[in-house]
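Novice: Got a predicted model here, sequence first, then my questions.
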Amino acid sequence: MHPIPHDLRAVILDYGMVLCRKPSVGKIDRIAQLFEVDHTTFWQLYEQHRGAYDKNDISGKEYWGRFARDTKTRLDDDTLEQLLRWDIEIWSNLEEPLLSWTRSLRVAGFKTALLSNLHLRFSAHIRSSSEWLQLFDHQIFSSEVRLIKPDPAIFLKCLQALRVKPGQTLFIDDRDANVKTAIALGGYAIKYESVPQLAKELKAL
């Protein structure tokens, strides 16, 4: 991975679809089939109430309850618990090259942070079971601070924790809205698509 420009002091990475790879078709299939919907419909429903869940405004039970209501599906307690487990499992395939790059950034003296919209059950799981989390000087999870991207407030909270200015920071995220917020605040930002694409864009900075 190409090094970042020397005028930068910190790198902030997203989790889902960046540090963690996109869920496999098979893992999405088993959830979609449970609700008897296709993949397109699944993702539409998955996103519909996700902001409230990731902000900790609703519980996992209520989130999946709304999913069930929208698909006219009945959920018993065992199925709900299974969904809560699967919802963590599908987002657990890490992008190892990015972890290695983050490690090299730390060695080179850069500050690092993880900034992710993540529900409370998942953030607790990561904090209790992920040794790689120590690669990040700070971890800001939406459910813990009751703010979600692309709200500028959560970006500013991360910058404050890192003690850096926006112009000293590179933000890497897969969503346009989040990238635009980082740029609007005065930071550098790259919309992530793949490791090779990121390496190419880092070289162009």
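Specialist: Arrived safely, thanks for sending. Numbering: from 1, shown residues only.

Novice: Please count neighbours and contacts with C-alpha atoms only from this point.
Specialist: OK.

Novice: show me where this structure has helices.
Specialist: Assignment of helices within the chain using DSSP state H yields the ranges 25-35, 39-48, 50-54, 60-71, 77-89, 96-107, 120-129, 142-145, 152-162, 176-184, 195-204.

Novice: ok, structure two:
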Amino acid sequence: MVRLIVFDLGKVLVNFDFNIAVRRLKERCPVDMVRAYSLFKNSDLAENWDKGEIPPETFFATIQKEMRLSVTQAEFRDIWNGIFTEKTDMIELARSLNRNNRVYVLSNVNPWHAEHLRKTYPWLGEFDGFVASCDVKLVKPDPAIFRLVLKKTGTAPGEVFYVDDIAEHVRAARKLGIDGHVFKGASGLVEELNKRNLLEDGAGPAG
């Protein structure tokens, strides 16, 4: 029996697009867009930032040097945080699930984004918990972060349903005995929730 539903955040409950930040930076200084995206998303720097293992000043100084930025840290942070949009259908679905189930959010997220998301989207505080990688010094797909959620919530692996858009993360959870779904859209998720009798009658995104 499922006692806990865990949602990934990015691309599941909120959308994000690093190209928005890159385009805004390019208006201010010469930016190699390929290099910028690789620094933001697919680098040791990005992973250590998501783990909360480097201070903001070090992160910004590295980015500033690598990209030859002519912006202040405050200006960069504003641009860096401006990449998110809500997925309102998914937020309402998560809320409806939270009426009869415990719901947690588990995200690989850096300190600036974590703070921004908590301030900008108060619905995050409506759920039973939000585990941010930068707060626990662990990132998915490390099994330790899933074990941490199990310990924190007092649930067994077989009592958890996990939703993430990244298949590698879902596979890591499944190896621990956690039931998981690779998110590709709300309709597919609703189908999986119904299979597990987790939705109230009529619940789910409109359309």
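Specialist: Yes, it's here. Worth saying up front: this structure is predicted, and the values here are computed from it rather than measured.

Novice: ok, back up a step: the helices of the first structure: which one's closest to residue 13 of the first structure?
Specialist: helix 96-107 (9.2 Å; CA to CA).

Novice: Buried deepest among the helices of the first structure, which one?
Specialist: Per residue and on average, the most neighbours among those fall to helix 50-54, with a mean of 22 (mean count of other CA atoms under 10 Å).

Novice: Give the aligned range of that helix in the second structure.
Specialist: The alignment of helix 50-54 of the first structure onto the second structure (TM-score structural alignment) covers residues 46-50.

Novice: average distance between the matching stretch and the first structure?
Specialist: For stretch 46-50 of the second structure, the mean deviation from the first structure after alignment is 0.9 Å (mean CA distance after the TM-score superposition for the first structure).

Novice: how far out from the middle of the chain is that stretch?
Specialist: Relative to the chain's own centre, stretch 46-50 of the second structure is displaced by 13 Å; criterion: CA atoms, centre = their mean, to the nearest Å.

Novice: what does that stretch contact?
Specialist: With CA atoms under 8 Å, 6 or more residues apart in numbering as the test, stretch 46-50 of the second structure has contacts from 39-40, 54-55, 59, 108-111, 133-134, 137, 139.

Novice: Check stretch 73-84 of the second structure too.
Specialist: Counting by CA under 8 Å, 6+ apart, 14-18, 20-21, 24-25, 57, 60, 112-113, 116 sit against stretch 73-84 of the second structure.

Novice: let's go with 10 Å and repeat that
Specialist: 10-11, 14-25, 40, 56-57, 59-61, 63-64, 69-72, 112-117, 120 (CA atoms under 10 Å, 6 or more residues apart in numbering).

Novice: Any chance of the contacts of stretch 46-50 of the second structure in CSV with distance to residue 80 of the second structure as columns?
Specialist: Shown next, in CSV, are the contacts of stretch 46-50 of the second structure (distance: CA to CA, whole Å):
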residue, distance to residue 80 of the second structure
39, 12
40, 9
54, 17
55, 16
59, 12
108, 16
109, 12
110, 11
111, 12
133, 18
134, 16
137, 21
139, 20
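
Novice: Out of the residues you listed, give me the two with the largest separation.
Specialist: Pairwise over those, using CA to CA, the maximum falls at 39 and 137, 19.5 Å.

Novice: Excluding covalently adjacent residues, which one is nearest to residue 103 of the first structure?
Specialist: Spatially, and ignoring its direct neighbours in sequence, residue 103 of the first structure is nearest to residue 135 (6.1 Å; CA to CA, 6 or more residues apart in numbering).

Novice: what residue of the second structure takes the place of the one you found?
Specialist: Using TM-score structural alignment, residue 135 of the first structure lines up with residue 126 in the second structure.

Novice: Hmm, that match is touching residue 96, no?
Specialist: No - assessed by CA atoms under 10 Å, residue 126 of the second structure is found out of contact with residue 96, at 11.4 Å.

Novice: Tell me how many other residues crowd the match of residue 135 of the first structure.
Specialist: 12 (other CA atoms under 10 Å).

Novice: ok, now residue 4 of the second structure?
Specialist: 24.
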